[in-house]
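>>> Give me a 3D structure for the following:
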Amino acid sequence: MERLLLVAGLTALIHLINTVIYAVRVAGVRTGRPATAMSIFNVVFLLSSTANMIQGPLMATIVEGTILAAGTLAAREQALAGLAQHIRLVLAAATLGTLLGFLGQRAFAHFFAAGVALFEQVGGSVPRLVCLLLCRPRWAGQLARRHALPYPPAVRPHDPPGRLPRGFLALNVLVTGIFTTGVLSALYAGALYPDYRASATMLASLVNGIAQVLFATVVDPTAARLTDHALQGQRPFADVQRMAFHLAATRLAGTVLAQFIFLPAAYLIRFVAVLIT
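The predicted structure follows:
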């Protein structure tokens, strides 16, 4: 159980950080330095990458333990049912992490805007910036507040998407749902058919690859275009705030969607694994 809770905690952290990227766009436009804001975010993203490297193998060991513990048919069915509940707990942790990122959008935008101001003060050195935040956090906070720009009112939950394309918001729900459950569904497919679990696990990259194509060709370019238009003065800053709000909201909906597509995706992966072997 401790291992499962650790996996859930790491999953929540990963999805929290992945949701924060929308606040980075807001901070980048507000400060006029989107590249610097993204560079600072990459330092934070190292936490997500490290958590992902730990979370994946830990989840795999939980699945392997389920496979090895299942002796009789009845025991196997009971073990699979328990594994499914464990995976749903991990998916719920992904929703929780995304929710925290969604609720903290404005605070994170302030954080990265302040980070840009501090980055300029320390001469563009990330190691020096990290040392400043760790060794002199109070002084760093005062300096950041002195140089950070004030923010307009935050987007409210009932604000409509406005001029944002509805299609890419809907697609963000689907892409997030696939990303959230892709590896977990593949692991569960391997537990359903242990003889083909290596093939099933490798198919996770194919599933996530489809989502990556949709993200890289539709979602991200549209968000980048809206951000560029705001930087060039063709759109108001409020549109970027609205975009970040609704992207985070649709990402949250995507993690909920993952709960519904988890089992169908697992059975589909199992079918393909059997088909190609």
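>>> from here on, contacts and neighbour counts on C-alpha atoms
Will do.
>>> do you know how far residue 225 is from residue 239?
From residue 225 across to residue 239, the span is 12 Å (CA to CA, to the nearest Å).
>>> Please say which of those two ends up with more neighbours.
residue 239 (20 against 11; other CA atoms under 10 Å).
>>> Enumerate every residue touching the more buried one.
162, 163, 164, 226, 230 (CA atoms under 8 Å, 6 or more residues apart in numbering).
>>> Now list the buried members of those residues.
By neighbour count, with 16 or more other CA atoms under 10 Å, the contacts of residue 239 hold 164, 226, 230 as buried.
>>> Let me know the helix or strand that the second one is in.
Just to be clear, that refers to residue 226. Applying DSSP states H and E as the criterion places residue 226 in helix 220-231.
>>> packing partners for that helix?
Helix 220-231 sits against helix 2-31, helix 237-276, with contacts defined as 3 or more CA pairs under 8 Å, 6 or more residues apart in numbering; DSSP states H and E.
>>> what about residue 116, neighbour count?
28.
>>> Isn't it up against residue 36?
Yes. Contact criterion CA atoms under 8 Å: residue 116 and residue 36 qualify, at 6.5 Å.
>>> State the distance from residue 81 to residue 186.
For residue 81, the distance to residue 186 - CA to CA - is 16 Å.
>>> And residue 140, by the same measure?
45 Å.
>>> any idea where the helices of the stretch 51-200 of the chain begin and end?
Counting by DSSP state H, counting those that start in this stretch, one finds helices in the stretch 51-200 of the chain at the ranges 73-103, 105-121, 126-135, 137-147, 166-192, 197-214.
>>> Second chain to compare with the first, below:
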Amino acid sequence: MTVQIYLVFILTFIIYVIGTLAYSMRIVGIRTGRIAVSFAVFNVFTLIQRTANTIQAPLLAKTIENGINTGQSSGLLHIFRWIIFSITLATITGAFLMPTFIKVFNKLVISFSVYRSLPKLMMHAFSKSGIEQFKKSISIPKKENLRQLTSFRKIPRKVILLNVIAFSVSSVSILSALYAGCLSPSLRTTCSTLSSVINSISTIFMVIFIDPYLSMMTDDVIRGECTELEFNRCIIFIVVGMIIGSILAQLVLVPASNLIVIIAKLL
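This next block holds a predicted model:
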């Protein structure tokens, strides 16, 4: 594997850890009562995660060209599956780190009301006292939180299912378009342009169905119509859905690539 491939693995892992931890901000918003600030940070994180997939294309471009020129494009499927595996690993890692970062983000949101400046807040975070606070915040998932997965009471199953589908599609949006170009080299330019269309579909799913539901549920918690425990359980199921979606992406990769080739031929 080339340096570019290893760089894709590392960046993909970091990006999806950040994307998973972004959901911690919704819990922090409920606990601190600073909904606007928490959701602003959440939107920044999700924007990074949902758009950063585009870095895969230029970094993988040379490897794909070499595979096509040497007639070894079939070996690229193995690389793509490892990239998707890094997404699964990153999502699991992010889920494991959520208890720690809920405490960290809780302190950051409260500190933001004091500093009222993101650069000053970042300087404080990397100061000696900020690092000490981070060490004190380190914790592991509690067993009682994991037990919440056994209860499906008041869990929006349709929203969770849509989240699984949306995440699996977003995980393979770029990769399936690139692999479609390997399957049909003469149409690889057309196939690569279709990746943005696929990524937009998953983003629309998130913006129209998942994000608004979580926002409404947040309002319900504030009004007392929903408990914080129920909200936290919903977030846990959302994150688990992301893990399942990344695993499902392994099955979606090749069919999605074949579908892109068909669409490219019809255009």
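>>> TM value for the aligned chains?
Here the TM-score for the pair of chains, by TM-score structural alignment, normalised by the length of structure 2, is 0.89; 261 aligned residues with a CA RMSD of 2.5 Å.
>>> Show me which residues of the helix holding residue 226 of structure 1 are buried.
Of the residues in helix 220-231 of structure 1, those buried (16+ other CA under 10 Å) are 222, 223, 226, 227, 228, 229, 230, 231.
>>> Kindly report the same for stretch 162-179 of structure 1.
For stretch 162-179 of structure 1, by 16+ other CA under 10 Å, it's 164, 168-179.
>>> Provide a list of residues in contact with the residue mapped onto residue 119 of structure 1 from structure 2.
Superposed on structure 2 with TM-score structural alignment, residue 119 of structure 1 falls opposite residue 112. By CA under 8 Å, 6+ apart, the contact list for residue 112 of structure 2 reads 118, 121.
>>> In contact with residue 211 of structure 1: list those residues for me.
So residue 211 of structure 1 contacts 175, 176, 178, 179 (CA under 8 Å, 6+ apart).
>>> Tell me which of the residues you listed you also see in structure 2.
Retained in structure 2 (both residues aligned by TM-score structural alignment, their matches' CA atoms under 8 Å) from the contacts of residue 211 of structure 1: 175, 176, 178, 179.
>>> Next, the angle helix 197-214 makes with the host helix or strand of residue 50 of structure 1.
Following DSSP H and E, one finds residue 50 of structure 1 within helix 34-69. Here the directions of helix 34-69 of structure 1 and helix 197-214 differ by 160 degrees (axes from the mean of the first three to the mean of the last three CA atoms, to 10 degrees).
>>> Distance from helix 34-69 of structure 1 to the middle of the chain?
Computed by CA atoms, centre = their mean, to the nearest Å, the chain-centroid distance of helix 34-69 of structure 1 equals 10 Å.
>>> got the angle between that helix and helix 73-103?
160 degrees.
>>> Who are the packing partners of helix 34-69 of structure 1?
Helix 34-69 of structure 1 packs on helix 2-31, helix 73-103, helix 105-121, helix 166-192, going by 3+ CA pairs under 8 Å, 6+ apart.
>>> Can you redo those helices as CSV, where the extra columns are distance to residue 57 of structure 1?
Converted to CSV, the helices and strands packed on helix 34-69 of structure 1 look like this (distance: least, CA to CA, whole Å):
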stretch, distance to residue 57 of structure 1
helix 2-31, 10
helix 73-103, 14
helix 105-121, 30
helix 166-192, 11
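>>> nearest to residue 257 of structure 1, of the ones you listed?
helix 166-192 (5.4 Å; CA to CA).
>>> can you tell me the mean distance of the closest one from structure 2 after alignment?
Aligned to structure 2 and superposed, helix 166-192 of structure 1 gives a mean residue distance of 0.6 Å (mean CA distance after the TM-score superposition for structure 1).
>>> any idea what residue 179 of structure 2 aligns with in structure 1?
In structure 1, residue 179 of structure 2 lands on residue 188 (TM-score structural alignment).
>>> Tell me how many other residues surround the residue lying closest to that match once chain neighbours are set aside.
Distance criterion CA to CA, 6 or more residues apart in numbering; nearest residue to residue 188 of structure 1, sequence neighbours excluded, is residue 266 at 6.1 Å. Neighbourhood size, residue 266 of structure 1 [other CA under 10 Å]: 25.
>>> What is the equivalent residue in structure 2 for residue 266 of structure 1?
Match for residue 266 of structure 1 (TM-score structural alignment): residue 257.
>>> Tell me the spacing between that match and residue 176 of structure 2.
Counting by CA to CA - residue 257 of structure 2 and residue 176 of structure 2 are separated by 5 Å.
>>> try residue 195 of structure 2
8 Å.
>>> the more surrounded of the two?
residue 176 (30 against 22).
>>> in the superposition, what's the average offset of the helix holding residue 50 of structure 1 relative to structure 2?
Relative to structure 2, helix 34-69 of structure 1 is 3.7 Å off (mean CA distance after the TM-score superposition for structure 1).
>>> what stretch of structure 1 does stretch 157-164 of structure 2 fall on?
Counting by TM-score structural alignment, stretch 157-164 of structure 2 corresponds to 166-173 in structure 1.
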